[in-house]
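A.B. asks: sequence below, structure please.
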Amino acid sequence: RVGRLPQHVTPSWDLKTLWVLNDKGNSLTRIDPQTGKPLGSVRVRDPYNMYYTPDGQYAVVVAEQRERLEFYHAESMKLAHELWVPCKGIDHMDFSADGRYLIASCEFGEAVIKVDVAEQKYLARLAIFPAGMPQDVKASPDGKVFYVADMHANGVHLIDGDKFQQIGFLPTGKGAHGLYVSRDSRVLYVSNREEGSISKIDLAKRALIGKWQLPGGGSPDMGGVSADGKVLWLSGRYNSEVYAIDTTNGHLLARIPVGHGPHGLCVYPQPGRYSLGHTGVFR
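C.D. replies: Predicted coordinates:
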């Protein structure tokens, strides 16, 4: 039992803790990943999402309704700095390869923003096209481009993070939402929530290479790839279920009934030296 409206399950930077982000409960529940038992909670306002700076010094709470990034000391979880940003509905983000900056999506602002991580300072705002409702953000394995899923534009925007310019758009499917990199870093999986499908993007070519349709439909949302890379796990947001998908051929391996409104599914443990947060972004 956790707080009100848990949104995501987030691995800590040091991989020792799983945090449940209780958005309407204004709290974070600490879970021991080895036992699955709760270890108390921390009071935090509006924790829709949470990330970690690449150096592990800060946990960055994404306060979506309050349009803020809140930097907490990762060890003590005491607030260090609160940054207001001109980003209505800020919710997902990822970091540059060198950790100097982050790119975040503005769900209700038809834009993305850039923030200096070391200075904890807002830098710029970029309107996306076609205009829509940007969601998940994922940096490419080579660090040269940021992919931004968009539910209303029904595809993925490509952003050059260093120049902070949009360099492309790939139409994937209705309700493009979550972004997950294959274990070999060659493919980006895109969950198209409103049409029950998963699109595949070739990361080297920056091109669409296929689409898997869930038999009988569904609402694939957030999740992750198994440690061996063979299974893509996704929550079924509006169908009270979780999907297990074979990454070799897209076949649905399992459709597991769960409670109402499953969202931020975390596949854990995972390969990696440290976690950047969300439902499991590892480096």
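
A.B. asks: contacts and neighbour counts: CA atoms only from here.
C.D. replies: OK.

A.B. asks: any idea how far the nearest residue to Asn49 once chain neighbours are set aside is from Leu253?
C.D. replies: Closest residue to Asn49 apart from its sequence neighbours, by C-alpha to C-alpha, 6 or more residues apart in numbering: Val62 at 4.9 Å. For Val62, the distance to Leu253 (C-alpha to C-alpha, to the nearest Å) stands at 33 Å.

A.B. asks: which one of the two is surrounded by more residues?
C.D. replies: A direct count of neighbours by other C-alpha atoms under 10 Å for Val62 and Leu253 places Val62 higher, at 26 against 13.

A.B. asks: ok, that one to Gly224 distance?
C.D. replies: Distance from Val62 to Gly224, by C-alpha to C-alpha: 20 Å.

A.B. asks: ditto for Gln213
C.D. replies: For Gln213 relative to Gly224 (C-alpha to C-alpha), the value is 18 Å.

A.B. asks: higher neighbour count, the two?
C.D. replies: Gly224 (26 against 16).

A.B. asks: just checking, that one touches Val267?
C.D. replies: Yes. Gly224 is within contact range of Val267, at 5.6 Å (criterion: C-alpha atoms under 8 Å).

A.B. asks: find residues that contact each of these two.
C.D. replies: By C-alpha atoms under 8 Å, 6 or more residues apart in numbering, Gly224 and Val267 have these common neighbours: 233, 279-280.

A.B. asks: adding distance to Ile90, write the residues you listed out as JSON lines.
C.D. replies: Supplementary listing: those in JSON lines, determined by distance: C-alpha to C-alpha, whole Å:
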{"residue": "Trp233", "distance to Ile90": "25"}
{"residue": "Thr279", "distance to Ile90": "16"}
{"residue": "Gly280", "distance to Ile90": "18"}
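
A.B. asks: now, which of these sits nearest Val2?
C.D. replies: Thr279 (16.8 Å; C-alpha to C-alpha).

A.B. asks: for that closest one, what are its contacts?
C.D. replies: Neighbour list for Thr279: 8-11, 222-224, 264-267 [criterion: C-alpha under 8 Å, 6+ apart].

A.B. asks: what ranges do the strands span in the stretch 151-283 of the chain?
C.D. replies: 155-160, 165-171, 176-181, 187-192, 197-202, 207-213, 220-225, 231-236, 241-246, 252-257 (DSSP state E, counting those that start in this stretch).

A.B. asks: alongside the first, I'd like the structure of this one:
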Amino acid sequence: MLTRRTALTLPFALTATPAWAAGNPLAFVLNSAAGSVSIIDMQTRQVVRTAPTYREPSHWALTRNRSQLLICDAGGNALFFFDPVTGAPLGHRRIADPYQIGFTPNNKYFAVNALRLDFVDIYDATTLALVKRFKAGLWPSHLDFSPDSRWSFHSMQNSNTLVSLDLTTLTKRWSVKVGETPAGVLWLNGKVLVCIMGARGFVEVDPLNGRITRRVVTGDGAHNIFLDTRRNILYVSNRGPGQTGLTALDPETFEILHNYLIPGGPDDIGIDPSGHIWVCLRYAESVAVLNPDTGAYSTIPVGRSPHGIFLSTLLRQKGLITAERI
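C.D. replies: A predicted model of the protein is given here:
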């Protein structure tokens, strides 16, 4: 049995869980204003358990061996660990203001955007020992990496910049203005895409020098951006204020394929094996399950301000699993 004392000293590397196990798949919904994680049976679409965190769960990352789902609690200064198959809690570990997190593709480093404290921390991915702290801008928000793990990219919401770090020398490469209130970041086809909430869309940035090469309008408060690696569709969540929903685009041409109007402030998404899109509705205390072929959706009540979502069906996929490539 885990006590508070053992949870605080829990080793980072635990015994591996099989990549897939018997039982109904689960959706983990991170309720930022409720200090909890709603765990949903994906077949019955019912909340089967509500796991407490400290204050403000927001985003997630999966360990390389897929044995642990890490959920960051920025306001609580902690990482919470769950078994991604069963939903069993595996303890927690204190860490400064983890708002957005990610492992480098080579699993050498673990990056943390500390939005409240205005720094980016680079940790050793195995031990979680702090390697380097960067004061890169105001309100570090979202992040992604180059596939070769050489560079990281971090949006600074209150500096209106995108910052790139060199992870081989642990130095800052460049910082460029990209637009008002940048958020979601995604590496795609050799470029970096950054959602610009104040510009109703996203920009494409050259990773070598930070030069903006394209601008695309999607909708009000374009907040986060995702690649469906099975259907090869790019999704942008338009969180508002104003008209809210999802925009589906061709990932090569950025041609808009469909706009889905979904009230309630869509934020992070997950896509299940049937192609249905699970959408956190930040302002509606619910998750929408959208059929992208018809545009119809149903909702599942969860906690206040649902933010990030992880579907255990992702464990069936080959390759690296991140919150941005689903």
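
A.B. asks: pull out the buried residues from stretch 222-239 of the second structure.
C.D. replies: Neighbour-count burial for stretch 222-239 of the second structure flags 222-228, 233-239 (criterion: 16 or more other C-alpha atoms under 10 Å).

A.B. asks: switch these over to CSV; also include distance to Asp73 of the second structure.
C.D. replies: Shown next, in CSV, are those (distance: C-alpha to C-alpha, whole Å):
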residue, distance to Asp73 of the second structure
Ala222, 23
His223, 20
Asn224, 19
Ile225, 21
Phe226, 22
Leu227, 25
Asp228, 26
Ile233, 30
Leu234, 28
Tyr235, 25
Val236, 24
Ser237, 22
Asn238, 24
Arg239, 21
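
A.B. asks: aligned to Gly109 of the first structure, what sits in the second structure?
C.D. replies: Under the alignment (TM-score structural alignment), Gly109 of the first structure pairs with Ser159 of the second structure.

A.B. asks: for the aligned partner of Arg255 of the first structure in the second structure, list the residues it contacts.
C.D. replies: Under the alignment defined by TM-score structural alignment, Arg255 of the first structure corresponds to Thr299 in the second structure. Thr299 of the second structure sits next to 286-289 when contact means C-alpha under 8 Å, 6+ apart.

A.B. asks: so which of those residues comes closest to Val163 of the second structure?
C.D. replies: Looking across those and measuring by C-alpha to C-alpha, the closest to Val163 of the second structure is Val287, at 31.7 Å.

A.B. asks: so the closest one is in contact with Ile269, correct?
C.D. replies: No. Val287 of the second structure lies out of contact with Ile269 (C-alpha under 8 Å); the separation is 9.2 Å.

A.B. asks: where do the contact lists of those two overlap?
C.D. replies: Listed as contacting both Val287 of the second structure and Ile269 by C-alpha under 8 Å, 6+ apart are 278-280.

A.B. asks: now tabulate these in JSON lines and tack on distance to Leu79 of the second structure and neighbour count.
C.D. replies: Below are these laid out as JSON lines (distance: C-alpha to C-alpha, whole Å; neighbours: other C-alpha atoms under 10 Å):
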{"residue": "Trp278", "distance to Leu79 of the second structure": "24", "neighbour count": "26"}
{"residue": "Val279", "distance to Leu79 of the second structure": "23", "neighbour count": "29"}
{"residue": "Cys280", "distance to Leu79 of the second structure": "21", "neighbour count": "31"}
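
A.B. asks: which one of those residues sits closest to Ser36 of the second structure?
C.D. replies: Cys280 (14.1 Å).

A.B. asks: aligned counterpart of that closest one in the first structure, please.
C.D. replies: Counting by TM-score structural alignment, Cys280 of the second structure lines up with Ser235 in the first structure.

A.B. asks: which residue packs closest to that match, ignoring adjacent ones?
C.D. replies: Nearest non-adjacent residue to Ser235 of the first structure, counting by C-alpha to C-alpha, 6+ apart: Val242, 4.5 Å away.

A.B. asks: try Phe254 of the second structure
C.D. replies: Closest to Phe254 of the second structure by C-alpha to C-alpha, 6+ apart is Val216, at 7.5 Å.

A.B. asks: give the contact list for the one you found.
C.D. replies: Each residue near Val216 of the second structure by C-alpha under 8 Å, 6+ apart is listed here: 201-203, 254.

A.B. asks: mind checking how far the aligned residue in the first structure for it is from Lys200 of the first structure?
C.D. replies: By TM-score structural alignment, Val216 of the second structure lines up with Leu170 in the first structure. Distance from Leu170 of the first structure to Lys200 of the first structure, counting by C-alpha to C-alpha: 11 Å.

A.B. asks: give the residues shared as contacts by these two.
C.D. replies: Leu208.

A.B. asks: the residue nearest to Asn49 of the first structure matches what in the second structure?
C.D. replies: Mapped onto the second structure by TM-score structural alignment, Val62 of the first structure lines up with Asn113.

A.B. asks: going on from the helix or strand hosting that match, what's the next piece of helix or strand?
C.D. replies: Asn113 of the second structure belongs to strand 109-114 when assigned by DSSP states H and E. As assigned by DSSP H and E, the chain's next helix or strand after strand 109-114 of the second structure is strand 119-124.

A.B. asks: now the next helix or strand after that following strand on the first structure. Mean distance?
C.D. replies: Using DSSP H and E, the helix or strand that follows strand 119-124 of the second structure in sequence is strand 130-134. Compared with the first structure after fitting, strand 130-134 of the second structure has a mean deviation of 2.1 Å; criterion: mean C-alpha distance after the TM-score superposition for the first structure.

A.B. asks: return the list of helices and strands in contact with strand 130-134 of the second structure.
C.D. replies: Where contact means 3 or more C-alpha pairs under 8 Å, 6 or more residues apart in numbering; DSSP states H and E, strand 130-134 of the second structure is packed against strand 119-124.

A.B. asks: please repeat the previous calculation with a cut-off of 10 Å.
C.D. replies: Applying 3 or more C-alpha pairs under 10 Å, 6 or more residues apart in numbering; DSSP states H and E, we find strand 130-134 of the second structure packed against strand 109-114, strand 119-124, strand 171-177.

A.B. asks: need the ones you listed in JSON lines with distance to Arg94 of the second structure, can you?
C.D. replies: Supplementary listing: those in JSON lines, determined by distance: least, C-alpha to C-alpha, whole Å:
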{"stretch": "strand 109-114", "distance to Arg94 of the second structure": "13"}
{"stretch": "strand 119-124", "distance to Arg94 of the second structure": "13"}
{"stretch": "strand 171-177", "distance to Arg94 of the second structure": "26"}
